[in-house]
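K.L.:
one predicted model, sequence on top.
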Amino acid sequence: MNSGQPLGSVIQGSLTEGLEVRLHPDISVEDMRVGKFLVVQGMRSRFFCMLTDVALGAANARIIANPPSWEDTFLRDVLAGSGTYGTINLAPMLMFTPESEESFSPTNGKSANPFIPSVTGLASFVPQTSTTMELLPVKTIPSHFSQVYEASVDDFRRVFGWEDDPQRRNFSIGKPLDMDVPVCIDLNRFVERSNGVFGKSGTGKSFLTRLLLAGVIRKSAAVNLIFDMHSEYGWEAVAEGKNVNTVKGLKQLFPSKVEVYTLDPESTKRRGVRDAQELYLSYEQIEVEDIKLCSRDLGLSDAALDNANILYSEFGKSWIVQLLNMTNEEIEMFCDEKRGHKGSIMALQRKLLRMDSLKYMRAVCPQNYI
């Protein structure tokens, strides 16, 4: 398909609901795929859009009520484009607007804007715009019958830049569905904001996240602290494709820039992870505020947390060790002296005993691993 060939005309739409485009008769609706990038050329601005939906339409309800047979190719060709047509819905994402003011001058029928048709033999006034375009968020929509085109390489470069841009830390994260042009992300802007990768199961969320992290590490844009709950990023991970069983993790790609820590050394060695450092926590590193964060999981009441503050005021950092070693008589004596509640402290003791079963918990550590 020719990238300069118009695909359709805008027939209706809104800023919030998107644009509805009627395809030209010579454009097959089967060539339109959801996720495709298109541009709409308005009178003053060029709109960068994403295709969100494809639909079929008919000019007359009688055509749908009495459709031609599939063997009647002549009648289907007659109806195509006039009686039957395809429509697509576009979501405007960004708009290109000339930075300089437009000046109007006669062109003797030749349009200075390649997207505005010229009228041969007639003197017409068309806007002459600067080639420098400013990228802006969409605050308006193009007018009726604005033409829709496939996004060109220049459009992608205006929006996403290119990877060898010396002024920005651009990193290529993939390519469009039907074009061989890199889609880049500015890592300097990326790490300034909160970001999320969302999608259904099996759509490649982990792969895209690994790719983004690899770009941040490669370009030294930021430092990453990754909680790898399912061992998908540190060492090799299981691939979802049929040809490759595993894919390399960040430690394999950047051995000198990535450190792997584990809370379960036995499981880590069993999975073949190399150079993983063991990580332990001591009871002295746990504060009352930490217990409050997991009070719902431990089933602690507000009274138990209040008595935890009393214990911390008395014993300091060793309050958990002291509590776990206390007998019922010692708890009763402590409550008489410090005005604590015996039942709440005993309940706190029982709940904190669960931490003894955690492999990474130690009564005392030789150093603060964190």
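P.N.:
Structure's in. What do you need? Numbering: from 1, shown residues only.
K.L.:
CA atoms for contacts and neighbours, from now on please.
P.N.:
OK.
K.L.:
quick check, Ile11 in a strand?
P.N.:
Yes: using DSSP: H, G, I helix; E, B strand; the rest coil, the assignment for Ile11 is a strand.
K.L.:
ok, it - contacts?
P.N.:
Ile11 makes contact with 19-22, 144-145, according to Cα atoms under 8 Å, 6 or more residues apart in numbering.
K.L.:
ok, structure two:
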Amino acid sequence: MNMKERIGYVVGGTLRSNLRVRLTCKPDTVQEGSFVVIDGTPYLFYSLVTDLQLGSTDPRFADEQFEQRIDPRLAQMLLGQTLYTNIEIMPVLMQETAPDDQLSTGDEISHPIPVKTIPEHHSIVRMAHQGDIEAIFGSVEKKGNFVVGTTREQDLPVCIDLEKFVKRSSGIFGATGTGKSFLTRMILAGLIHENQASVFIFDMHNEYAFDRNDPDTGGRITGLTSKFKGKLQAFGLGASPMVSGNALSSLMIAESDIEPEDILLLSKELNLRETTDATLNALFSSKGTQWFTFFEGLEPGKRITIDEEGEKTEFAPDSVEGWARDAGIHPEAAKALHTRLRKIFNKDYIIADRQKAQDSLKTIIDYLQNGRHVVLSFGNYESDLDYLLVANILTRRIREAWVKQTNDYNSHHDKPKPRSLVITVEEAHKLMTREMASQTIFSTIAREMRKYFVTLLVVDQRPSQIYDEVMSQLGTRISGWLGDDADISAVLSGLSNKDNLRGMLAHLQEKEEVLLLGWGVPMPLPVRSRRYDDEFWRTLLKNKGKASAADDANEADLKAVLGF
């Protein structure tokens, strides 16, 4: 080992807590979260620095500044002998070192495994080098590996395995202004370029599809459609959707696709009463999937005469109150619900023509099942009401399509295997709170949909407000800086050694660093995030020729598949 790599040696510690290392280099050479390796025998221990501590052989040497009273050379010797720095390190993985004859014959070398023992005293500790990074996180050259950032000390590339990434739901977190959307763009670009899965993006704030101005720098932010023309299709709500001067394909929602649970999801936005559940159940029981159209057509307060003189009246059967009377529902409860639902009745993207709405939805599903990608921009419909309603309805229909295709695949060997699908959800806490867990399809997907080849990519600044059962299902977590203790605890929930990781997460540099965590990465690691700029795109797309045949299908082939 090059002596320049050496930073210290092991002086103590236990398996259940951290190891103590005496530094032989300057303290500012390492920092919290540094990736270090213990050269033990017969194991290498891949570890993270969790703390730095100043110490002395005698408190008097630490209290008195003797440097100015004695010869500088003697003072420097005393500093190295009587005053020292210890670091605490957390071993995460261990790997059996290969003997020289095994390396020369090319025999298979063992893989890293969780730590089960500790190194002996005075084992040498060094900074991780490129070989260590590749042994744990994989090589940049391997297909499916995506560089998410670099180590902070040596600037070495760190990859995530996208094939593993899409097998379970994942999350990208960070406080407002920490660069979550830039990081999300890069991950999505990697998934699309590597053809690991189809991607469906709920673009609530119209950030992902098209080029736009950066409000902080004034520069241009590249949209995904600019780089993936023919692979990524942009849709918008309504008859003639436009975003940033770009025309989008139209998406409509059929009235018959709206279920009572979709309305209950909007309890806060519509200020619904406690009686709403009973009223909706009565409507659905009597009218089925046509309940919404029927209820919209009722006229509040309409009365008819019931005697020849015209003096006696009652509510008409086609009035809100008349239906409530016949259904055994309190008229005021029905009337209040009808009034509140006017916010939805007036949405021009909700139409009675089921066939027209089904055509646009079928087009989206066909795109996704045939290896393409879709971004749904909400355009001028940026309210929480629009987002919650549309996201829940569309995701439910997409889930139904994937469940059917998976069941067909499992039942008939000649059926094609469903393509993996990643559904990207911004502002995830609005859809996945504890209160909404039973009313949205997203909790179901997080828990059960891996077996149906559907996973979530949740993007949020308040992970503490996401239902803990959903958080526990997130395999890979990438987090920028978080300032709230509850949010930090939520991101670290279910992970071992979370007390050690808490400090690393709290001390990340805003807009510059992220912490990689969870099942999708071999070990946690703080990294300096890549920049979303022209250099990112040049690096990503330079090996475009390596794309798969499905990725290279031309537009004519796609139109043939879709029946155009």
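P.N.:
Everything's here; your move. Keep in mind that what you see is a predicted model, and the values were worked out from it rather than measured.
K.L.:
which among the contacts of Ile11 of structure 1 end up buried?
P.N.:
Those of the contacts of Ile11 of structure 1 that meet the buried threshold are 19-22, 145, by 16 or more other Cα atoms under 10 Å.
K.L.:
counterpart of Ile136 of structure 2 in structure 1?
P.N.:
With TM-score structural alignment as the matching criterion, the partner of Ile136 of structure 2 in structure 1 is Val159.
K.L.:
following the helix or strand harbouring that match, which helix or strand comes up?
P.N.:
In this assignment (DSSP states H and E), Val159 of structure 1 forms part of helix 153-160. Reading on from helix 153-160 of structure 1 to the C-terminus, the next helix or strand found by DSSP H and E is strand 170-174.
K.L.:
let me know the closest of the buried ones among the contacts of Ile11 of structure 1 to Ser282 of structure 1.
P.N.:
For the buried ones among the contacts of Ile11 of structure 1, the residue nearest Ser282 of structure 1 by Cα to Cα is Leu19; the value is 59.3 Å.
K.L.:
just confirm the closest one is within a helix.
P.N.:
No: the secondary structure assignment for Leu19 of structure 1 gives strand rather than a helix, going by three-state DSSP.
K.L.:
so it touches Gly8, yeah?
P.N.:
No: counting by Cα atoms under 8 Å, no contact exists between Leu19 of structure 1 and Gly8, whose distance comes to 11.7 Å.
K.L.:
so where is the longest helix seen in structure 2 in structure 1?
P.N.:
Assignment by DSSP state H gives helix 384-411 as the longest helix of structure 2. Per TM-score structural alignment, helix 384-411 of structure 2 has no counterpart in structure 1.
K.L.:
what does stretch 321-330 of structure 2 give?
P.N.:
Using TM-score structural alignment, stretch 321-330 of structure 2 lines up with residues 332-341 of structure 1.
K.L.:
who touches the matching stretch?
P.N.:
Stretch 332-341 of structure 1 has contacts (Cα under 8 Å, 6+ apart) with 307, 310, 342.
K.L.:
for the match of Ile136 of structure 2, which residues are in contact?
P.N.:
Residues near Val159 of structure 1 by Cα under 8 Å, 6+ apart: Leu135.
K.L.:
mind listing what's buried along the helix holding Val159 of structure 1?
P.N.:
Judged by neighbour count using 16+ other Cα under 10 Å, the buried positions of helix 153-160 of structure 1 are 155-156, 159-160.
K.L.:
what about that helix, distance to the chain center?
P.N.:
With Cα atoms, centre = their mean, to the nearest Å as the basis, helix 153-160 of structure 1 stands 20 Å off its chain's centre.
K.L.:
with stretch 332-341 of structure 2 instead?
P.N.:
The gap between where stretch 332-341 of structure 2 is centred and where its chain is centred comes out at 37 Å by Cα atoms, centre = their mean.
K.L.:
same check on stretch 211-221 of structure 1?
P.N.:
Mean-position distance between stretch 211-221 of structure 1 and its chain equals 15 Å (Cα atoms, centre = their mean).
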